[in-house]
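Student: fold the stuff below for me.
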Amino acid sequence: MLYKTFKVDKVPYQKIYLLSLIPFLFPLLMLVWGTLFEHTNSITADVPAWQLKTISIILYVQLAISLGCIVYFKGIRLLVATLAVLQMYFTLPFFLVAYMSISGSWV
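Tutor: A predicted model of the protein is given here:
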């Protein structure tokens, strides 16, 4: 019943589809970055802007890779889009924790 409702393309598995899993590495990268540049000094101390911008760049690169995979993989776009949503579900909390760790202002 469900199979007839949604038209599914029968696309054979290809190794290139593993590229859609690369953005799962970005949350770990964000946590490592936040740990390396943890800000433990007083709140009024200046934090280098490049450390905070790097976290944002990592987030945007992950988003770009996810969107690129959605566009590139024509036969499995629904699966890749679902993976992208799952990846962002993990990434956004890690982004916030890493950003707070670097900036020193915890919510």
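
Student: only C-alpha atoms for contact and neighbour calcs from this point on.
Tutor: Noted.

Student: and Leu78, how many neighbours?
Tutor: A total of 13 residues lie near Leu78 under the criterion other CA atoms under 10 Å.

Student: that should have said Val85, apologies.
Tutor: 13.

Student: another one to check against the first:
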Amino acid sequence: MLSKSRYRWLLNRLRHQSDGLEECGPDLVVEYSKATGAPILYRLNDYPRCPQLIRDFNKLVKHGLVMRKRSYLYDLNGFMVMPRATHIYQLAPSVQNSITWVDH
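Tutor: Predicted coordinates for the structure are as follows:
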């Protein structure tokens, strides 16, 4: 799949998810992989990761189409699940109602 189509897919997915998307969400990773054919890395006792998805999110942040917020994963008892942070992505307010695509 071309990069422009992947960006469009991500932006449309973000439009339908008003509270944002988490980059390590298993559902998002699997759905993105099925839509784009990107490979998924599975590790023992860890969430599935998709390097292509992370690169695409970084590109959208770089171009100002998406905002990134740092988030830490906690279990129900309040203990941190993973020491490294994950990110939650939301559409930038300027992009909310516009249709702008990048391919660089």
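
Student: how close are the two chains, by TM-score?
Tutor: After superposition, the two chains reach a TM-score (TM-score structural alignment, normalised by the length of the second structure) of 0.29; 51 aligned residues with a CA RMSD of 4.4 Å.

Student: and the biggest helix by length in the second structure, what does it pack onto?
Tutor: Secondary structure of the second structure per DSSP state H: the longest helix is helix 3-16. Helix 3-16 of the second structure is packed against helix 51-62, strand 86-91, with contacts defined by 3 or more CA pairs under 8 Å, 6 or more residues apart in numbering; DSSP states H and E.

Student: change it to 10 Å
Tutor: strand 21-22, helix 26-36, helix 51-62, strand 66-71, strand 86-91 (3 or more CA pairs under 10 Å, 6 or more residues apart in numbering; DSSP states H and E).

Student: got the angle for it vs helix 51-62?
Tutor: Inter-element angle recorded for helix 3-16 of the second structure and helix 51-62: 80 degrees (by axes from the mean of the first three to the mean of the last three CA atoms, to 10 degrees).

Student: what angle sits between helix 3-16 of the second structure and helix 26-36?
Tutor: Using the same axes, to 10 degrees: helix 3-16 of the second structure against helix 26-36 is 140 degrees.

Student: buried set for helix 3-16 of the second structure?
Tutor: Residues of helix 3-16 of the second structure classed as buried by neighbour count (16 or more other CA atoms under 10 Å): 6-7, 10-11, 13-15.

Student: now, which of these sits nearest Leu21 of the second structure?
Tutor: Closest approach between the buried residues of helix 3-16 of the second structure and Leu21 of the second structure, by CA to CA: Leu14, at 6.8 Å.

Student: that closest one touches Val66, doesn't it?
Tutor: Yes - using CA atoms under 10 Å, Leu14 of the second structure is in contact with Val66, at 8.9 Å.

Student: what about Arg70 of the second structure, how many neighbours?
Tutor: 10.
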